Every structure is written in structure tokens, then in C-alpha cells.
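> The following comprises the amino acid sequence and a computationally predicted model.
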Amino acid sequence: MTILGDSTDTLEPATASEVVAPGAAQLLWKSTQPHVQIRYFDDDLLEVSFTPGTVLTISMVQDILNALTSRLETKTGHLLANISGLSNVDTDVARVFSKFSRNVRVALLGSGPADQVLARFFMRNLHPEHLCAYVEGREEAIAFLYKP
């Protein structure tokens, strides 16, 4: 499954209602697929949300990370993954993720104990250099992602 990345992909521009206040990050484009919505902002933030019941597979992670790194305007990316819609994560996802994206800071946004367990399972398999945190609020996620 290709989420983004080849020349045939159609990216939707932000609508007037999605453009945020001046001085805040602006939504540049979004892509909505059957199991995932990806939004990319002008401050190199890739925000990913999953449809409830989604199983996160290795191919999905590779496509998401390719989308982020191919569109980075700086050397460090920021990934906000709303994991509330995930029902499961394939066992090798963290290993693949860890090898591929050490220059990406990641906030796993959840909404309760089940999401926290899923995030801990994922994070314990990451390389020690990987900057990743579980949070339960978007503002907390943004603060972690852009912390110096």
C-alpha cells in the first residue's frame, strides 16, 4: 500500500476552515486514505491519524516515514501520530521505524490506558537515540516535538 510518495498521488490543499491563525503553523496539504489521514504543516510537522480498528503494518510505517522525509524542509522532522484509532501494531514495526527515522522526533498521542500500553510496547523497541514520547494532549505533543 502506498500512502504518499509517487508522482500519481493527489494531495489536497488546505481548505479555508483548516488554515490556522497567523503566526501558527499552516497546513500545507493533507491526504486521506482508507486507514489513515496525513496532514503536513509548514513547520515540518507530519500529523498522522488512524481510522478506528487499524492495524499498523510495516508497509504503512515505511510509507508514512517516506512521506515525511521526502518532504522535509529542514534536517529534523516532527511526527505526531494519533494512535487512538489503532487496534494493534505488527511486532516488527518499531524495529523498522527505529532504523529508518533517527532524525525524526515523535509524539504518540493517545487517549487512555490502552493507548499508553500500545505506545510503551512500541517505544521499548526503539533505538535509544530515538526521541519519542507518549502524550495525551495535542498541546503537550507540540511542546515535546519542538522542545530544544
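Looks like it arrived, so ask away. Numbering: from 1, shown residues only.
> all contacts plus neighbour counts: C-alpha atoms, from now on.
Will do.
> what about residue 105, distance to residue 95?
To residue 95, residue 105 is 16 Å away according to C-alpha to C-alpha, to the nearest Å.
> packing partners for the longest helix along the chain?
In the chain, assigned by DSSP state H, the helix with the most residues is helix 58-70. Packed against helix 58-70, as judged by 3 or more C-alpha pairs under 8 Å, 6 or more residues apart in numbering; DSSP states H and E, are the following elements: strand 77-82, helix 93-100.
> all helices of the protein, in order?
Counting by DSSP H, the chain forms helices over residues 58-70, 93-100, 113-123, 138-145, given from the N-terminal end onward.
> follow-up on the earlier one: neighbour count: residue 105 and residue 95, which is higher?
More neighbours sit around residue 105 than around the other of residue 105 and residue 95, counting by other C-alpha atoms under 10 Å; the figures are 20 against 16.
> put this beside the first:
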Amino acid sequence: MNAAEDADVTGTIELSGGLLHLKWSPGDVVTERDARTLMHRARALSGGRALPMLVEMTGLEWIDQGALKAFAGTWPVKCAAVVGTSPVDQTLADFYMGRHKPAHPTRYFTSMDEALAWLNEDAPLV
């Protein structure tokens, strides 16, 4: 993957306090290429460790099937808390969790504080 392709990706992922933080902006449309690039970044950031992951998807417009399948693949993740605020966010999260059965514990939250508390309970943050 070259730098130009890497820069043109929907979404960001960072490592903060022992936690992978994946975030999209309202109105974003996520493709399979975006998903694979973000997963590649997560592997690089995690340094081979399985970490808890916070996913902010508030206002996400769409995730294509290829992206959903890619996201259901192997991540360097112990558990994932998905945060959204709308019925559409919850529908997308429920569909993903029900259809693609992620390999790590995954829960949907409408509160960032509750999501972080669950992540800390399931995998104490460093």
C-alpha cells in the first residue's frame, strides 16, 4: 500500500492508553478497502498484542458488505465496544454482530462512558 492510498481512507485508528480507537465521521461510507487499510493500521499499532478497541460509528451512513466481512476477520483485539447514538447505528452494529459473528466479544453502547467501563472491565486498560 502506498502513502497516497493510505491517506485516502475513510476513518481513523489510533492507539491511546492501551486502547485502539477507531472513529468515523457522520455521513461516512466505509468500503472494503477502507476496512482492510484500517485493519492493517491496527496490526501495526498493536505491535502483536491483542488490545481492547473502542469503535465510534455515530452517524455512519453505510458500510458495504466487503467491509463488514473484512471487519469480521482477525483483528489484534481482545474485545470491541461499538458506540453509536441512532437507531441506524444500532441496526448496523446488530447486523454486523449477528451476521458476521466477530471472533472477539463485541457490544453496542449509546454511551461512551459505559463503553469505556465495559472495555476496562473486560480487558483492563494499561
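Good, I have the coordinates. In this text the structure is predicted, and so the values were computed from the model without any measurement.
> between the helices and strands packed on helix 58-70 of the first structure, which one is nearest to residue 69 of the first structure?
Of all these, strand 77-82 sits nearest to residue 69 of the first structure, with 7.2 Å by C-alpha to C-alpha.
> Determine which of the helices of the first structure approaches residue 132 of the first structure most closely.
Evaluated with C-alpha to C-alpha, the helices of the first structure place helix 113-123 nearest to residue 132 of the first structure, the distance being 7.0 Å.
> ok, now which ones touch residue 60 of the first structure?
Applying C-alpha atoms under 8 Å, 6 or more residues apart in numbering to residue 60 of the first structure gives the contacts 1-3.
> can you redo those as CSV with neighbour count and distance to residue 112 of the first structure?
As requested, the contacts of residue 60 of the first structure are exported to CSV (neighbours: other C-alpha atoms under 10 Å; distance: C-alpha to C-alpha, whole Å):
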residue, neighbour count, distance to residue 112 of the first structure
1, 7, 29
2, 14, 30
3, 22, 27
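> in the second structure, which of those residues remain in contact?
With both residues aligned by TM-score structural alignment, their matches' C-alpha atoms under 8 Å as the criterion, the subset of these whose aligned partners also touch in the second structure is empty.
> Which one of the residues you listed is nearest to residue 79 of the first structure?
Proximity of the contacts of residue 60 of the first structure to residue 79 of the first structure was ranked by C-alpha to C-alpha; the top entry is residue 3 with 15.4 Å.
> so who does the closest one touch?
When contacts are taken as C-alpha under 8 Å, 6+ apart, residue 3 of the first structure is in contact with 33, 60, 63-64, 67.
> try 10 Å this time
The neighbourhood of residue 3 of the first structure, defined by C-alpha atoms under 10 Å, 6 or more residues apart in numbering, consists of 9, 31-38, 59-64, 66-67.
> Nearest spatial neighbour of residue 112 of the first structure, chain-adjacent residues omitted?
Taking C-alpha to C-alpha, 6 or more residues apart in numbering, and ignoring the residues beside it in sequence, residue 112 of the first structure has residue 136 as its nearest neighbour in space, at 7.5 Å.
> What residue in the second structure is paired with that neighbour?
Taking TM-score structural alignment for the superposition, residue 136 of the first structure sits opposite residue 110 in the second structure.
> contacting residues for that match?
When contacts are counted by C-alpha under 10 Å, 6+ apart, residue 110 of the second structure is found next to 56, 58, 82-86, 89-90.
> Could you do residue 81 of the first structure as well?
Each residue near residue 81 of the first structure by C-alpha under 10 Å, 6+ apart is listed here: 38, 46-50, 106-110, 134, 141.
> State the pair within these that is farthest apart.
The most widely separated members of those, counting by C-alpha to C-alpha, are 38 and 134 (19.0 Å).
> sorry, back to before: give the buried subset of the contacts of residue 81 of the first structure as a PyMOL selection command.
Command for PyMOL that selects the buried part of these, burial taken from 16 or more other C-alpha atoms under 10 Å:
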select buried, resi 38+46+47+48+49+50+106+107+108+109+110+134+141
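> Nearest to residue 55 of the first structure among the helices and strands packed on helix 58-70 of the first structure would be which one?
When these are compared (using C-alpha to C-alpha), the closest one is helix 93-100, at 10.7 Å.
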